[in-house]
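Student: Sequence first, then the predicted structure:
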Amino acid sequence: MTEERTIVPLLEPREGIPAVIADDAALTRVVEAFARGEGPVAVDAERASGYRYGNRAYLVQLRREGAGTALIDPISCPDLSSLDTALAEAEIVLHAASQDLPCLFEVGFSPRRLFDTELAGRLLGYERVGLGTMVETVLGLRLEKGHSAADWSTRPLPEDWLRYAALDVEVLVELRDSLHAELTESGKLEWAREEFAAVLGMPPAPPRSDPWRRTSGIHKVRNVRALAIVRELWTMRDRIARENDLAPGRVLPDSAIVAAALDVPRTRKALTEISAFTGRSARRHMSDWLNAVNRARALPDGQLPQPSTPGDGPPPANRWPDRDPAAAKRLAAARAVVTALAEEHHMPAENLLQPDVVRRLTWEPPEPVTDETVTERLRALGARAWQVSLTADPLATALSRLAG
């Protein structure tokens, strides 16, 4: 009979809850302490997604051997470039780094060396890679995750939130050390290093040309006049949200924008009869919403938005059998190869080779299909060296069979 593992709850930071760093003098002391510390630096950031406009950090947590834990208020201390300089040579440990790096960049903190514990967990084949689950599975410790969706723009921050924030970095270095050992033992450490470098080297996403097209439910909108209503309402909402530092969804939900585009209300009364416009914030700006609808109704045909044009990539995979049956067969064969290799190496298929790379390779395969041409195409599509070494030859074999 297998003995059950005892899980120990993490209830308090080892040195207690540190005071929040909120002035330059205190920040200078933290920078000096962390510069004197040793080893990797655990870092986390708390945002106010769903409450405030944008994704800026409202708390930055750090922990390092010899320095302890620091909680920094980046609203009071918006420039962490001195900390960045002090830790330039240190390995920074983050969980799901791609989520936190953009808001850390905004405050001048740009890691040069990274260890991403979530990504390491994926490469090692862990089925669930949330921080709480990983800490429990790997270290036998339980983190309480009750405040992850809180409004971290709140000031002052409640003590139990600060405790939660400090505990998020309490054992992150220990988790890193255990995963590093597993990566080494499984022969995946170099793969992980390539992945970490790729995360750091990823350029910022360019601004979307038509961000309003991502309105949830826009697929229900069938004509260009209604699309114009979506565009005008989205633009008005974004302006109000930006001016008031509110998440757009708190000003007006996407469902309201789509409902108005479908109903085309002509009067304030008609607008108020749409259920999604009954929220307090929505009612406060009724004149703005009606003006936006009327602007869209009055636009000349030449200024109406057109249905979205295809991007530079292949069409959705579910359309391939009709558009190009041969490409659909290539995609199925390539997916089977990647899935089998992923199972062999105990990791998700999307980490072995990104789905977009597989689609682009099979939609427009190189001619002729050889090990060399597939290798070249994978590299051009951004596959890492370790991914190319594992997948190029078997993919070339599968695709050449279909070509023949």
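Tutor: All right, it came through fine.
Student: C-alpha only now, for contacts and for neighbours.
Tutor: Will do.
Student: Strands along the stretch 1-150 of the chain, start to end?
Tutor: In the stretch 1-150 of the chain, the segments counted as strands under DSSP state E, counting those that start in this stretch are 8-9, 20-21, 38-47, 57-65, 68-72, 91-94, 113-116, 141-142.
Student: Okay, one more to line up with it:
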Amino acid sequence: MTTPADTPLPEDLEAPGTTPEDVDEAPAEPEAPPAPLLLLADGLPPLIDTEAALVEYCARLAAGTGPVAIDAERASGYRYSGRAYLIQLRRNGSGTGLVDPVAFDSLAPLAEALEGTEWILHAATQDLPCLTEVGLYPSALFDTELAGRLLGYPRVGLATLVETLVGFRMKKEHSAADWSTRPLPESWLEYAALDVEVLVELRDLLAAELEETGKAEWARQEFDALRSFTPTPRVDAWRRTSGLHRVRGRRALAAVKALWETRDELAERRDVTPGRIIPDAAIVAAAVAMPADRAELQGVKGFHGRGAERYAARWVDALTEAAELDEDDLPSRSPRGDGPPVPRAWAEKDPVAAVRLQLAREAVLALSAQHSIPVENLLTPDTLRRTLWSPPATRDPGDLLDAVVDQLTALGARAWQVALTAPVIVTAVLEADRSAQTPPETAPEAPETPAAAEAPEGQDDESDGSGS
């Protein structure tokens, strides 16, 4: 017998000793107290902005032991350049140093003190370019963010990892500050110093977990690859203009490109973020309206600010240039790349490749779950697509595996990534080929109808359609 869900159970079937009132009044689980706030153990050190102070700290740094925690502050959102406006360092036995790179023509003493040490960085790809710019190059490094990804932590921000593993809560109120400001406020310097306060301890905890999970060698290969990291130049960066989807026609696209490049040139010259000259919305609005002169331009939404008026003649020149371009020189809607087509077009262009991609994606997703690693860290989507769009010609399983290994390696995959993903890519290639070669199953012959099977002997099977 079943009882409808909205029908109260008889009194003798209720759980003994409980009533609805008891359930409603059950005390809530007490919330865990917040983690203690991370504070500077040695107080705030003075800003290092003189040669004497730099030499003194570098001597202490060289005398310290173990890896060196390093961080850098930039002025993203305020400046065009990605230069470092503050460099924070901390090492056991050396304490914390806050170096103002703007104050020095050369940081050679710091580079010498760091020679041969392991750097600890969080999100190394963000800080390495600006550190390289001032002559600092790592001999070895450990990226705490990347280690967190390899270990499968769902959130790998510095504050989250510090709270999860070290047990302290971090202040983050100055994360979007303009670090090109001088003098730097003391509260900002304290915030910056806290970013390296427990980075050594966090590194040690993550390193131990990498060893326990068998991922230490994977991490080492990733960290070695990071040492030679250089940002990939953006091709057709103007295509990232916000709102570009509202622009119709190649002529209007040319206007966006001309305005964007003009703005970028001005922003680089003035060392300000491009959006502070004119916003993307103004570029899109002008490309749609195509004003012919300054008066029309000032009627376009977004062209009323200081940057819009100051460079009005440049904006008009850019729009005129776009209006006069030959048809053959107008940009296309989609950028011309050297890679395979977008995945949604594979089924039409190469159905077998589309099947390969689907099978390989499913297999890589399974590997990702099995090893608790984000898919993009297991193998970049671009590497996977390039390999599956143009796989090696051989279909001998052993030769195909060797060729896929070579192909993935040439595309920049690390040895640990290749070892995990090459076999499933080979399987996807072979299964897709087999499915393409297997003819579709023919429909089975229709069975005899019961009426025909049971027709009396001597009676014609064919009906005359009379229904009698």
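Tutor: On my side now, so go ahead. These numbers were taken from a predicted model, which means no experiment stands behind them.
Student: Superposing both, give me the TM-score.
Tutor: With the length set by TM-score structural alignment, normalised by the length of the first structure, the two chains reach a TM-score of 0.94; 402 aligned residues with a C-alpha RMSD of 2.0 Å.
Student: thinking again about what came up before, with mean neighbour count and distance to Lys329 of the first structure as extra columns, can I get the strands of the stretch 1-150 of the first structure in a markdown table?
Tutor: Formatted as a markdown table, the strands of the stretch 1-150 of the first structure follow (neighbours: other C-alpha atoms under 10 Å; distance: least, C-alpha to C-alpha, whole Å):
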| stretch | mean neighbour count | distance to Lys329 of the first structure |
| --- | --- | --- |
| strand 8-9 | 12 | 51 |
| strand 20-21 | 20 | 58 |
| strand 38-47 | 21 | 44 |
| strand 57-65 | 23 | 46 |
| strand 68-72 | 23 | 53 |
| strand 91-94 | 23 | 40 |
| strand 113-116 | 22 | 36 |
| strand 141-142 | 18 | 46 |
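Student: quick one, which of those strands is nearest to Gly279 of the first structure?
Tutor: Closest approach to Gly279 of the first structure among these (C-alpha to C-alpha): strand 38-47, 24.3 Å.
Student: How many residues are close by Phe34 of the first structure?
Tutor: 22 (other C-alpha atoms under 10 Å).
Student: Show me what it aligns to in the second structure.
Tutor: Phe34 of the first structure maps onto Leu61 in the second structure when the alignment is built from TM-score structural alignment.
Student: One more: Trp152 of the first structure?
Tutor: Aligned counterpart of Trp152 of the first structure in the second structure: Trp179 (TM-score structural alignment).
Student: What about that match, how many residues nearby?
Tutor: Residues near Trp179 of the second structure, counting by other C-alpha under 10 Å, number 23.
Student: show me what contacts it?
Tutor: Residues near Trp179 of the second structure by C-alpha atoms under 8 Å, 6 or more residues apart in numbering: 73-75, 85-86.
Student: Can you lay out the strands of the stretch 1-150 of the first structure as TSV showing distance to Leu157 of the first structure?
Tutor: Listed next are the strands of the stretch 1-150 of the first structure as TSV, based on distance: least, C-alpha to C-alpha, whole Å:
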stretch	distance to Leu157 of the first structure
strand 8-9	23
strand 20-21	9
strand 38-47	12
strand 57-65	10
strand 68-72	11
strand 91-94	22
strand 113-116	27
strand 141-142	23
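Student: so which of the ones you listed gets nearest Asn294 of the first structure?
Tutor: Checking the strands of the stretch 1-150 of the first structure against Asn294 of the first structure by C-alpha to C-alpha gives strand 38-47 as the closest, at 36.1 Å.
Student: The closest one vs the second structure, average offset?
Tutor: Superposed on the second structure, strand 38-47 of the first structure shows a mean distance of 0.5 Å to its aligned residues (mean C-alpha distance after the TM-score superposition for the first structure).
Student: so stretch 258-272 of the first structure corresponds to what in the second structure?
Tutor: With TM-score structural alignment as the criterion, stretch 258-272 of the first structure aligns to 284-298.
Student: end-to-end on that stretch?
Tutor: Using C-alpha to C-alpha, to the nearest Å, the end-to-end distance of stretch 284-298 of the second structure comes out at 14 Å.
Student: For the stretch 201-350 of the first structure, which segments are assigned as helices?
Tutor: Along the stretch 201-350 of the first structure, counting by DSSP state H, counting those that start in this stretch, helices occupy 224-244, 248-251, 254-263, 268-272, 280-284, 286-298, 320-323, 325-344, 349-352.
Student: any chance of those helices in JSON lines, plus mean neighbour count?
Tutor: JSON lines is the format used below for the helices of the stretch 201-350 of the first structure (neighbours: other C-alpha atoms under 10 Å):
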{"stretch": "helix 224-244", "mean neighbour count": "21"}
{"stretch": "helix 248-251", "mean neighbour count": "20"}
{"stretch": "helix 254-263", "mean neighbour count": "21"}
{"stretch": "helix 268-272", "mean neighbour count": "15"}
{"stretch": "helix 280-284", "mean neighbour count": "14"}
{"stretch": "helix 286-298", "mean neighbour count": "19"}
{"stretch": "helix 320-323", "mean neighbour count": "13"}
{"stretch": "helix 325-344", "mean neighbour count": "18"}
{"stretch": "helix 349-352", "mean neighbour count": "19"}
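Student: Determine which of the strands of the stretch 1-150 of the first structure approaches Ala385 of the first structure most closely.
Tutor: Nearest of the strands of the stretch 1-150 of the first structure to Ala385 of the first structure, taken as C-alpha to C-alpha: strand 113-116 at 18.1 Å.
Student: Find me the equivalent region of the closest one in the second structure.
Tutor: Using TM-score structural alignment, strand 113-116 of the first structure corresponds to residues 140-143 of the second structure.
Student: Determine the three-state secondary structure at the match of Trp152 of the first structure.
Tutor: coil (DSSP: H, G, I helix; E, B strand; the rest coil).
Student: re earlier: can you list the neighbours in contact with the match of strand 113-116 of the first structure?
Tutor: For stretch 140-143 of the second structure, contacts defined as C-alpha under 8 Å, 6+ apart pick out 116-124, 203, 223-224, 227.
Student: Comparing it with the first structure, how large is the average distance?
Tutor: By mean C-alpha distance after the TM-score superposition for the first structure, the fitted stretch 140-143 of the second structure averages 0.3 Å away from its aligned residues in the first structure.
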